[in-house]
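Asker: Starting from these lines, generate the structure:
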Amino acid sequence: MVSMLSPEILEYYERGGEHLRLTAGTGRLEFLRTWDVLTRVLPPAPARIVDVGGATGVYARPLAEAGYAVRVIDPVPGHVEAAAALPGVTAALGNARALPEPDAGADAVLLFGPLYHLPRRADRIAAWREAARVVRPGGVVAGAVISRFASLFDGVVKGYYAEPEFVPIVQGALDDGVHRNEGGQSRWFTSAYFHRPEEPAAEATEAGLTGARTVAVEGPLWMTGTRLTEFLADERLTGIMLDMLRRIEDEPSLLGASSHLLTMARRPAP
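Answerer: So this is what the prediction gives:
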């Protein structure tokens, strides 16, 4: 079997940070925006969704509650155990480049994790190609990536530039897209690949998918600190914010300012 995760990435996820990351602050905005996009691109329930890199089931849980049949495939044993315990969700260990799934067995496939842990372009295309194999003709594949400039902005927002070790990590990501946290510093994100806005659609297209479209998840609002917290605490303001972000989600001039991007594409129908 192809090695699924490097030791520092596995250690990062085994610490359990993903379980609560999307519940508050910028993580909460990421979840709400991703969910907003999913409600518009997924087929209606009870469609079958394969959630690749689905971790502990942050999206699998609400999808199952909405009536979808959800299968989580993840390389971290603790994630698989947690996801499998959710009502309406099944889970298995697996590799995004060699999914333990039959051809055309899913109505939609989510790649919300694998693409930013595959630094080699050929491996990312292999993950898109596997998703294309698993989804039915005409079905949607949605892939999440981290923006090339996320750590540059994060260094200011969270004060990381005060630590000299962070500067070369950012410089490396800007040079070739690879965020190298090989020392496993726990206060920073683990080793990953950060995409330029035009890259994920090109990768999906090369893998044989069609109609690729990329949208910003948070836009630049993830950098607004306490003001974002105030909006998220108010249901009315949150609704306004989500509506406004929906209106500009595919504005090319703003894509690079978002921390995360979502790309949707489809397996060609016969």
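
Asker: Going by C-alpha atoms from here, please, whenever you check contacts or count neighbours.
Answerer: Will do.

Asker: which residues in the stretch 1-150 of the chain form strands?
Answerer: Under the criterion DSSP state E, counting those that start in this stretch, the stretch 1-150 of the chain contains strands at 48-52, 69-74, 89-93, 106-111, 135-147.

Asker: longest helix of this structure?
Answerer: In the chain, taking DSSP state H as the definition, the longest helix is helix 25-41.

Asker: for that helix, packing partners?
Answerer: The helices and strands touching helix 25-41, judged by 3 or more C-alpha pairs under 8 Å, 6 or more residues apart in numbering; DSSP states H and E, are helix 226-232.

Asker: Go through the helix it packs on and flag the buried ones.
Answerer: Neighbour counts over helix 226-232 (16 or more other C-alpha atoms under 10 Å) mark Leu228, Thr229, Phe231, Leu232 as buried.

Asker: between the residues you listed, which is closest to Leu115?
Answerer: Compare each of those with Leu115 using C-alpha to C-alpha and the shortest gap goes to Leu228, at 27.3 Å.

Asker: wait, what's in contact with that closest one?
Answerer: Contacts for Leu228 (C-alpha atoms under 8 Å, 6 or more residues apart in numbering) come out as Gly25, Thr26, Leu221, Trp222.

Asker: State the number of residues packed around the first one.
Answerer: Here the neighbour count serves as a burial measure; for Gly25 (other C-alpha atoms under 10 Å) it reads 20.

Asker: My guess is it contacts Thr229. True?
Answerer: Yes - in terms of C-alpha atoms under 8 Å, Gly25 counts as a neighbour of Thr229; the distance is 5.8 Å.

Asker: picking up where we left off before, starting at the chain centroid, how far to the longest helix of the chain?
Answerer: 11 Å (C-alpha atoms, centre = their mean, to the nearest Å).

Asker: structure for this one too, so we can compare:
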Amino acid sequence: MTETAPRVREEILAYYARGKEDARLRDGGAPAGRLEFWRTQDVLRRLLPPAPARVLDVGGGSGVHAEWLAQDGHQVQLVDPVPLHVEQAARLSAVTARLGDARELTEADASYDVVLLLGPLYHLTERADRVRALAEAERVVRPGGLVVAATINRYAQLHDLLREERYFTPSVRAHTEAVLADGRHPYEEGGFFTVAHFAQPDEVTGEFTEARLSVEGQYGVEGVAWLMDGVEDWLDDPERRETVLAACRHIESEPTLLGTSGHLLTAGRRLR
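Answerer: As a prediction, the model looks like this:
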């Protein structure tokens, strides 16, 4: 396939060009971001095949996950539409990185053991584009290979802003409630996020199926822990952090609680 420039909205590129995503997920970042990172790592380490696996990290940002995947012994290629992210990821040991679009991958058919989409589905607001990205993942993963995609849950912003007490501001409440109707988060000048899609768990499984991926499981990333007072202190204490992660594991695939997490991981496989 011929490589083409990523077709990403300027508002999205500008949001990530600020360079804050890397720090959000690493040690020292916000509690919810650190919990998201550790829990994503926790789930993936249980799902991935033994190293060395060929992993394509699509929309992998600055390489926060590619870094530990490479350290675990996997062969990692990262693709991202944000030039700053590609520059940051390219500095990491044993990680190769290039600009690219999740909907138009240049990788060969069946060339990877695992394809991760831990960011692209956040910002593809049209179902056809999300299915296309998943279909590209299905194309480049080997038969029987693993595809894992992250989505933002439909009620994540409602939960987050209520916890922060910002939901009591009428304008913020009106904006948040508008998003609940169809999951479309619009661009707002000076807002706290950019153009995005907030998905329902069953919506994601339907898109996997349409892309010819067999769904194997769904995993709530943060559970209810991210909404609790004291979570920052818990995460700063290594022993308590492990207890929080273990608690999240107990409910990670409980259907009635999937929507309480800020983020959801959906795992599937290429059938043939």
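
Asker: Could you report the TM-score for this superposition?
Answerer: The TM-score (TM-score structural alignment, normalised by the length of the first structure) is 0.94; 266 aligned residues with a C-alpha RMSD of 1.4 Å.

Asker: circling back to that earlier point, would you format the buried residues of helix 226-232 of the first structure as TSV with distance to Val140 of the first structure included?
Answerer: Formatted as TSV, these follow (distance: C-alpha to C-alpha, whole Å):
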residue	distance to Val140 of the first structure
Leu228	31
Thr229	33
Phe231	32
Leu232	30
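
Asker: mind listing the strands for the stretch 151-272 of the second structure?
Answerer: 184-185, 196-199, 213-220, 263-270.

Asker: now for the ones you listed, which one comes closest to Ser93 of the second structure?
Answerer: Here strand 263-270 is closest among the strands of the stretch 151-272 of the second structure (C-alpha to C-alpha), at 26.2 Å.

Asker: who touches Ala212 of the first structure in this structure?
Answerer: If you count contacts by C-alpha under 8 Å, 6+ apart, Ala212 of the first structure has them with Ala201, Ala202, Ala204, Thr205, Thr263, Met264, Ala265, Arg266.

Asker: Excluding sequence neighbours, find me the nearest residue to the residue nearest the centre of the second structure.
Answerer: Centroid-nearest residue in the second structure, with C-alpha atoms, centre = their mean: Leu118, separated by 2.9 Å. In space, and not counting its chain neighbours, Leu118 of the second structure is closest to Ala150: 4.6 Å by C-alpha to C-alpha, 6 or more residues apart in numbering.

Asker: Aligned against the first structure, show me the partner of that neighbour.
Answerer: Superposed on the first structure with TM-score structural alignment, Ala150 of the second structure falls opposite Ala144.

Asker: Surely its match is in contact with His260?
Answerer: Yes - in this structure, Ala144 of the first structure is within contact of His260 by C-alpha under 8 Å, at 6.9 Å.

Asker: ok, Ala84 of the first structure to Glu199 of the first structure distance?
Answerer: 33 Å (C-alpha to C-alpha, to the nearest Å).

Asker: If you count surrounding residues, which of these two has more?
Answerer: Ala84 (19 against 15).

Asker: Met4 of the first structure versus that one, what's the distance?
Answerer: Counting by C-alpha to C-alpha, the gap from Ala84 of the first structure to Met4 of the first structure is 20 Å.

Asker: re the thing from before, tell me which residues touch the match of Ala150 of the second structure, please.
Answerer: Contacts of Ala144 of the first structure by C-alpha under 8 Å, 6+ apart are Leu111, Phe112, Gly113, Leu115, His260, Leu261, Leu262, Thr263.

Asker: and Arg40 of the first structure, how many neighbours?
Answerer: Neighbours of Arg40 of the first structure (other C-alpha under 10 Å): 9.

Asker: Likewise for the one 10 residues further on?
Answerer: Burial of Val50 of the first structure is recorded as 27 neighbouring residues (other C-alpha under 10 Å).

Asker: Map it onto the second structure.
Answerer: In the second structure, the residue paired with Val50 of the first structure is Leu56, using TM-score structural alignment.

Asker: which ones are touching its match?
Answerer: By C-alpha under 8 Å, 6+ apart, the contact set of Leu56 of the second structure is Val76, Gln77, Leu78, Val79, Tyr112, Val114, Val115, Leu116.

Asker: Same question for Arg173 of the second structure.
Answerer: Arg173 of the second structure neighbours (C-alpha under 8 Å, 6+ apart): Arg166, Tyr167.

Asker: my read: Asp103 of the first structure touches Arg133, true?
Answerer: Yes - look at Asp103 of the first structure against Arg133 with C-alpha under 8 Å: they come within range, at 5.4 Å.

Asker: For the two, indicate the residue with more neighbours.
Answerer: Legend: neighbour count by other C-alpha under 10 Å for Asp103 of the first structure and Arg133, higher for Arg133 (22 against 15).

Asker: wait, isn't the more buried one in contact with Ala106?
Answerer: No - the criterion here is C-alpha under 8 Å, and Arg133 of the first structure misses it with Ala106 at 9.4 Å.

Asker: Could you tell me which residues touch both of those two?
Answerer: Contacts common to Arg133 of the first structure and Ala106, judged by C-alpha under 8 Å, 6+ apart, are absent.
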